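Enquirer: one predicted model, sequence on top.
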Amino acid sequence: MTASQEQAPEQHPARPPGRRTVMAAVGAAGLAAALSACGDSDGGDGGSGDVQDGTNGGQASSPGGPTPGSGDTGGTPPAEKPEGDGKVLAKTSDIPEGGGKVFASERVVVTQPKAGEFKAFSATCTHQGCVVKEIAEGTINCPCHGSRFDVSDGSVKGGPAPRPLPSAAIEVSEGSIRLK
């Protein structure tokens, strides 16, 4: 056989992808979107207002038993520490002794570990940026992956969080708690 007698291999026209290929691609895209939503979201509530524990109609959490959290609802990652504007967050009487209250729109949680002692921390979990949702049994709890932080100093008490919650500056005077 000579070079002129050789024939080029038969070429087939391009075919559209088959049903299985399309279904696999759609499934992979859905899985990627679900994992992205779980891992990168901050847990913001998408609106303004206070979030206490996500289940008790806006009442502050108190010690005595865990209350299921409402879960992560997505949002834009917040700054590591909340920034204040002197806004009154709450009355001191709104923060239960041994418990606290989450202010989602300000990205801050205020606790009262002992009578008359008020502490504030970032409400952004140090694990993957979700907003904490409840304070129960002496811990500030993140609903996303189970991290728990001590109400008195923000230290990690359990879960995957690698660092304590950063403290936030508040001012307590005349029965009011203000974010600095």
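Expert: Happy to help now that I have it. Numbers count the residues shown, from 1 in each chain.

Enquirer: from now on I want contacts and neighbour counts done on CA atoms only, so please keep to that.
Expert: OK.

Enquirer: which residues of the chain fall in strands?
Expert: Using DSSP state E, the strands of the chain run over residues 88-91, 100-103, 108-114, 117-122, 134-136, 139-141, 148-150, 156-158, 170-173, 176-179.

Enquirer: what comes up buried for the first one?
Expert: Within strand 88-91, the residues that qualify as buried by neighbour count (16 or more other CA atoms under 10 Å) are Leu89, Ala90.

Enquirer: what about stretch 94-103, start to end distance?
Expert: Stretch 94-103 has an end-to-end distance of 12 Å (criterion: CA to CA, to the nearest Å).

Enquirer: hang on, the earlier thing: now the strands of the chain as JSON lines including distance to Ala29?
Expert: As requested, those are arranged in JSON lines below (distance: least, CA to CA, whole Å):
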{"stretch": "strand 88-91", "distance to Ala29": "42"}
{"stretch": "strand 100-103", "distance to Ala29": "35"}
{"stretch": "strand 108-114", "distance to Ala29": "35"}
{"stretch": "strand 117-122", "distance to Ala29": "33"}
{"stretch": "strand 134-136", "distance to Ala29": "33"}
{"stretch": "strand 139-141", "distance to Ala29": "31"}
{"stretch": "strand 148-150", "distance to Ala29": "32"}
{"stretch": "strand 156-158", "distance to Ala29": "33"}
{"stretch": "strand 170-173", "distance to Ala29": "44"}
{"stretch": "strand 176-179", "distance to Ala29": "42"}
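
Enquirer: second structure for comparison follows:
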Amino acid sequence: MSSESLQSAQPAPAVCRRTILAALGSAGAAAALTACGGSGDSSSGSSGASESSSSAGSGGGEALAKTSEIPEGGGKVFADQKVVVTQPTAGEFKAFSTTCPHQKQQVNAVDNGLITCPAHGSQFSVTDGGVKKGPATSGLTEEKVMVDGDSIMLM
């Protein structure tokens, strides 16, 4: 979807963006947009960059998602960034590492207010990352996020 938005921009920069994005992956998206976009691309660069999973924001963080993409009482796992973002109550966003403290496997699901590790079934709270069901004996590590407009930024 993000590459379609970029295609609607000026033809030469769109080709450059796609090539660089494919070569660098999501980690280099912000650099690619800056390198190829130029100052004349500001009208479409903002909307294209905000749809990217890793556009840089004014706070120096990484845009993970729109606030509307994170369900209240639930969350979403961002496997590439190794972070899970939750919205325990309306307008409150939290983030935790996806690394389960039990055997360092990656959590992969958020459902019914619980973050779940598929390896041995450990479950963690979307509110504070605390253990709700073992075998894990400690919770998920909290990560820093902030809301910038309607974007959730990983700090």
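Expert: Yep, that arrived. Keep in mind it's a predicted model, so treat the numbers as computed, not measured.

Enquirer: quick revisit: closest one to Ser48 of structure 1 among the strands of structure 1?
Expert: With CA to CA as the criterion, Ser48 of structure 1 lies closest to strand 100-103 of these, at 9.2 Å.

Enquirer: which residue numbers in structure 2 go with that closest one?
Expert: Matched against structure 2 by TM-score structural alignment, strand 100-103 of structure 1 falls on residues 75-78.

Enquirer: tell me the most buried of the strands of structure 1?
Expert: Of all those, strand 139-141 has the most neighbours on average by mean count of other CA atoms under 10 Å, namely a mean of 30.

Enquirer: residues in contact with that strand?
Expert: Strand 139-141 of structure 1 is contacted by residues Gly99, Val132, Lys133, Glu134, Ile135, Ser147, Arg148, Phe149, Asp150, Val151, Gly154, Lys157 when judged by CA atoms under 8 Å, 6 or more residues apart in numbering.

Enquirer: let's have the residues you listed in CSV, adding distance to Leu165 of structure 1.
Expert: Formatted as CSV, the contacts of strand 139-141 of structure 1 follow (distance: CA to CA, whole Å):
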residue, distance to Leu165 of structure 1
Gly99, 16
Val132, 10
Lys133, 14
Glu134, 14
Ile135, 14
Ser147, 11
Arg148, 10
Phe149, 7
Asp150, 9
Val151, 10
Gly154, 5
Lys157, 11
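
Enquirer: tell me which two in those residues are the farthest apart.
Expert: Among the contacts of strand 139-141 of structure 1, the pair separated by the greatest distance (CA to CA) is Gly99 and Ser147, at 16.5 Å.

Enquirer: so for those two, which sits in the more crowded spot?
Expert: Gly99 (25 against 21; other CA atoms under 10 Å).

Enquirer: where along structure 2 do the helices fall?
Expert: 2-7, 11-24, 29-37, 42-51 (DSSP state H).
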